[in-house]
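[1] Build the 3D model from these lines:
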Amino acid sequence: MFKDGFKSGFVSIIGRPNVGKSTFLNHVIGQKIAIMSDKPQTTRNKVQGVYTTEDTQVVFIDTPGIHKPKHKLGDFMMKVATNALREVDAILFMVNATEPKGKGDEFIIEKLQGLETPVILVINKIDKIHPNDLPPIIESYMNELEFAAVVPISALQGNNVEPLLGEIKKVLPEGPMYYPADQVTDHPERFIISEMIREKVLQKTRDEVPHSIAVAIDQIKQREEGDMVDIHATILVERDSQKGIIIGKRGSLLKEIGSEARTDIEMLLGSKVYLNLWVKVQKDWRNKSTQLRDLGFRDDEY
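    Take a look at the predicted model:
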């Protein structure tokens, strides 16, 4: 049972790579649950963030950006993105105000046409354009699809995020509280920790590395004495040259990655962390179904 007037539902966030979906999600939830990078295809799995107020609960699904698959991992990411359009109560179609409408946007619009689900157009990064540039952008999308609402925002600065949440509430049905009020994500800590490590690798390595890496958490163990958690993790790459890049001269880059990831993980866990990172070459792991399943990419879940 739920109290009268309480609204709840599942809301999918969809858009081209690097439009700011994860930035928006982290801002709304109030803490980091989705990793951020200026490189496209950062998000690989759907990330559920839970936003709860006295009269509303919104379960956000942040999807991988739409792109043309080049390997089995890419196929998985596309399947996650398109399946997230089904059986949700509303869809946020997020676009980048600083970029013209492209083929990726057209592809998404094609997927959205014919759906009965309410679609809200979210124009992100308005802090980077002149206000006079906004009306033509809105018009270019309004001609393609009928939207339940159009909301320009800056996810980075938080501009207009509250009005957007208000528009989402309008289209949600009355329903139960799916998660406890203090829960912000349905992902286990192990998953979020692996993503925090991967984020630092993405931020610190050159273009040839990012999409070839994955992070496997080998062990998380609370020490019996003292406030310390031991975490052992392996960064998987596809080539020996990539391993050398991530480790860096005399291990310097790997130390930087570990130090910055540890800071985020300590904030997540609320305790001191000893983080031990290894780098391992696993050739062509993105095309190996068994390896993908071991890393949590399971087709049968979607």
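
[2] make it CA atoms for all contacts and neighbour counts henceforth
    Will do.

[3] hey, where'd the strands end up in this structure?
    7-15, 47-52, 56-62, 90-96, 119-124, 149-152, 214-222, 228-237, 272-281 (DSSP state E).

[4] can those go into a markdown table with extra columns for mean neighbour count and distance to Val201?
    As requested, the strands of the chain are exported to a markdown table (neighbours: other Cα atoms under 10 Å; distance: least, Cα to Cα, whole Å):
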| stretch | mean neighbour count | distance to Val201 |
| --- | --- | --- |
| strand 7-15 | 25 | 23 |
| strand 47-52 | 23 | 19 |
| strand 56-62 | 25 | 21 |
| strand 90-96 | 25 | 25 |
| strand 119-124 | 24 | 26 |
| strand 149-152 | 19 | 31 |
| strand 214-222 | 17 | 10 |
| strand 228-237 | 19 | 9 |
| strand 272-281 | 17 | 11 |
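
[5] now the other sequence, so there's something to compare against:
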Amino acid sequence: MERMSAPSPAPESAEAPPHRSGFACFVGRPNAGKSTLTNALVGQKVAITSNRPQTTRHTVRGIVHRPEAQLVLVDTPGLHKPRTLLGERLNDVVRTTWAEVDVIGFCLPADQKIGPGDRYIAAELAELKRTPKVAVVTKTDLVDSEGLAQQLLAVDQLARELGFEWQEIIPVSAVADQQVRLLADLLVPLLPEGPPLYPDGDLTDEPEQVMIAELIREAALEGVRDELPHSIAVVVEEMAPRAGRPADKPLIDIHAQVFLERPSQKGIVIGPKGKRLKEVGSRSRKHIEALLGTPVYLDLHVKVAKDWQRDPKALRRLGF
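    Take a look at the predicted model:
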């Protein structure tokens, strides 16, 4: 029997582009949309958001997986003029992060004119000569096309005045899901070549208990009037599966403490007959159950840690 000749090899296809992986950091003054943007890119809630400034206190890494790249997003507190020891430590976190990432995205809201806080941050970014910088004009759903065009020109001019150029200027709306994917497309080529840094499927490297505490704190901040300063901290004291539950009906018990700075603030957080604290528990429990994928019993208690933002020992105890 004649042997069949092997088919001639197919012509080689063009080489696949090298895999890229690295860290990107969103910076900006408080409430510029950094955390919301991180959540939109990752596709899941990994960073606490609030309409109050200075919400983010822990560096939360959100991980965007692509076939050709892994983009690790570092979410930092907003850089601001510190009034407390906590404020100074948050600013230290920001500057340390800036020095370690591969690309920086500067978030500027489309609906607010560039102010002294933006100029202060831009001036600090100008000192980072080697790190690529992308201007991200956020909240574009809040302005019309003319207002957006004016803001884009102002953002371009800001860099020119400080002697540097943006690698890109991109308008986005995380809420309306406009150009979020394009932002990732623009960030990926600025990352170094390399293998994935985290296993496929991981969305964050933040410990679950820290994320749960942040979800509770977010719920506690919601709807609080101006009478309550930004002085809420949450610590998860205990978290464990409830014993004796059948395998197909698990329940996780979570006991958490909500810390305030003054006794007068307790009534605001607890509310009449405990109504507001129940709402905080109900609202945060839904997000916690979505995070863990299992039903949760959430036990919340409110305590006073006097002036904890200014007390080094209290800051350490509360994880700062």
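
[6] Quantify their similarity with the TM-score.
    The TM-score (TM-score structural alignment, normalised by the length of structure 1) is 0.95; 295 aligned residues with a Cα RMSD of 1.2 Å.

[7] returning to that earlier point: distance to His27 of structure 1 added to the strands of structure 1, as CSV?
    CSV is the format used below for the strands of structure 1 (distance: least, Cα to Cα, whole Å):
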stretch, distance to His27 of structure 1
strand 7-15, 14
strand 47-52, 11
strand 56-62, 12
strand 90-96, 15
strand 119-124, 13
strand 149-152, 15
strand 214-222, 24
strand 228-237, 27
strand 272-281, 25
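
[8] which stretch among those comes nearest Lys249 of structure 1?
    For Lys249 of structure 1, the closest of those is strand 272-281, at 14.0 Å, according to Cα to Cα.

[9] Identify the residues contacting the closest one?
    Contacts to strand 272-281 of structure 1, defined as Cα atoms under 8 Å, 6 or more residues apart in numbering, come from residues 227-240, 243, 246-247, 254, 258, 262, 265-266.

[10] related to what we said a few turns ago, out of the strands of structure 1, the one nearest Phe107 of structure 1 is which?
    With Cα to Cα as the measure, strand 7-15 is the member of the strands of structure 1 nearest Phe107 of structure 1 (9.9 Å).

[11] quick revisit: now for the strands of structure 1, which one comes closest to Gly175 of structure 1?
    Smallest distance to Gly175 of structure 1 across those (Cα to Cα): 5.1 Å, for strand 7-15.

[12] Okay, angle between the closest one and strand 90-96 too, please.
    Per axes from the mean of the first three to the mean of the last three Cα atoms, to 10 degrees, the angle that strand 7-15 of structure 1 makes with strand 90-96 is 30 degrees.

[13] Which residue numbers in structure 2 does strand 7-15 of structure 1 align to?
    Using TM-score structural alignment, strand 7-15 of structure 1 lines up with residues 20-28 of structure 2.

[14] ok, residues contacting that stretch?
    34, 68-76, 78-79, 97-98, 101-108, 118, 121, 187-189, 191-197.

[15] One more: stretch 99-108 of structure 1?
    Residues from elsewhere that reach stretch 99-108 of structure 1 (Cα under 8 Å, 6+ apart): Gly15, Arg16, Ile66, His67, Val95, Ile137, Ser140.

[16] what's it aligned against in structure 2?
    With TM-score structural alignment as the criterion, stretch 99-108 of structure 1 aligns to 112-121.

[17] Now find how far off-centre the matching stretch is within its chain.
    Relative to the chain's own centre, stretch 112-121 of structure 2 is displaced by 20 Å; criterion: Cα atoms, centre = their mean, to the nearest Å.

[18] From the structure, what's the count of residues near Pro207 of structure 2?
    Using other Cα atoms under 10 Å, Pro207 of structure 2 is surrounded by 9 other residues.

[19] What is the aligned counterpart of it in structure 1?
    Per TM-score structural alignment, the equivalent position to Pro207 of structure 2 in structure 1 is Pro188.

[20] go on, Leu142 of structure 2?
    Taking TM-score structural alignment, the alignment pairs Leu142 of structure 2 with Lys128 from structure 1.

[21] The match of stretch 99-108 of structure 1: end-to-end distance?
    In terms of Cα to Cα, to the nearest Å, the two terminal residues of stretch 112-121 of structure 2 are separated by 15 Å.

[22] Counterpart of Phe76 of structure 1 over in structure 2?
    Residue pairing (TM-score structural alignment): Phe76 of structure 1 is matched to Arg89 of structure 2.

[23] How many neighbouring residues does its match have?
    15.

[24] what about the nearest residue to it once chain neighbours are set aside, distance to Lys45 of structure 2?
    Using Cα to Cα, 6 or more residues apart in numbering and skipping the chain neighbours, the partner closest in space to Arg89 of structure 2 is Phe320 (7.8 Å). Relative to Lys45 of structure 2, Phe320 of structure 2 is positioned 22 Å away (Cα to Cα).

[25] who's in contact with Lys266 of structure 2?
    Taking Cα under 8 Å, 6+ apart, one finds Leu260, Val302, Lys303, Val304 in contact with Lys266 of structure 2.

[26] Tell me the residue in structure 1 aligned with the third one.
    Using TM-score structural alignment, the partner of Lys303 of structure 2 in structure 1 is Lys280.

[27] From Asp294 of structure 1, how far out is that match?
    15 Å.

[28] What of Ser252 of structure 1?
    Between Ser252 of structure 1 and Asp294 of structure 1 the distance is 29 Å, computed by Cα to Cα.

[29] cool, Met196 of structure 1 as well?
    From Met196 of structure 1 to Asp294 of structure 1 the distance is 18 Å (Cα to Cα).

[30] Mind checking which of the two has more residues around it?
    Comparing Met196 of structure 1 with Asp294 by other Cα under 10 Å, the one with more neighbours is Met196, at 24 against 10.

[31] Is the more buried one in contact with Glu266, as I believe?
    No: under the criterion of Cα atoms under 8 Å, Met196 of structure 1 makes no contact with Glu266, lying 10.9 Å away.

[32] dump the residue contacts of Lys204 of structure 1.
    Leu253, Ile257 are the contacts of Lys204 of structure 1 under Cα under 8 Å, 6+ apart.

[33] Map it onto structure 2.
    Checking TM-score structural alignment: Lys204 of structure 1 goes with Gly223.

[34] Please apply the same query to Ile246 of structure 1.
    Using TM-score structural alignment, the partner of Ile246 of structure 1 in structure 2 is Val269.
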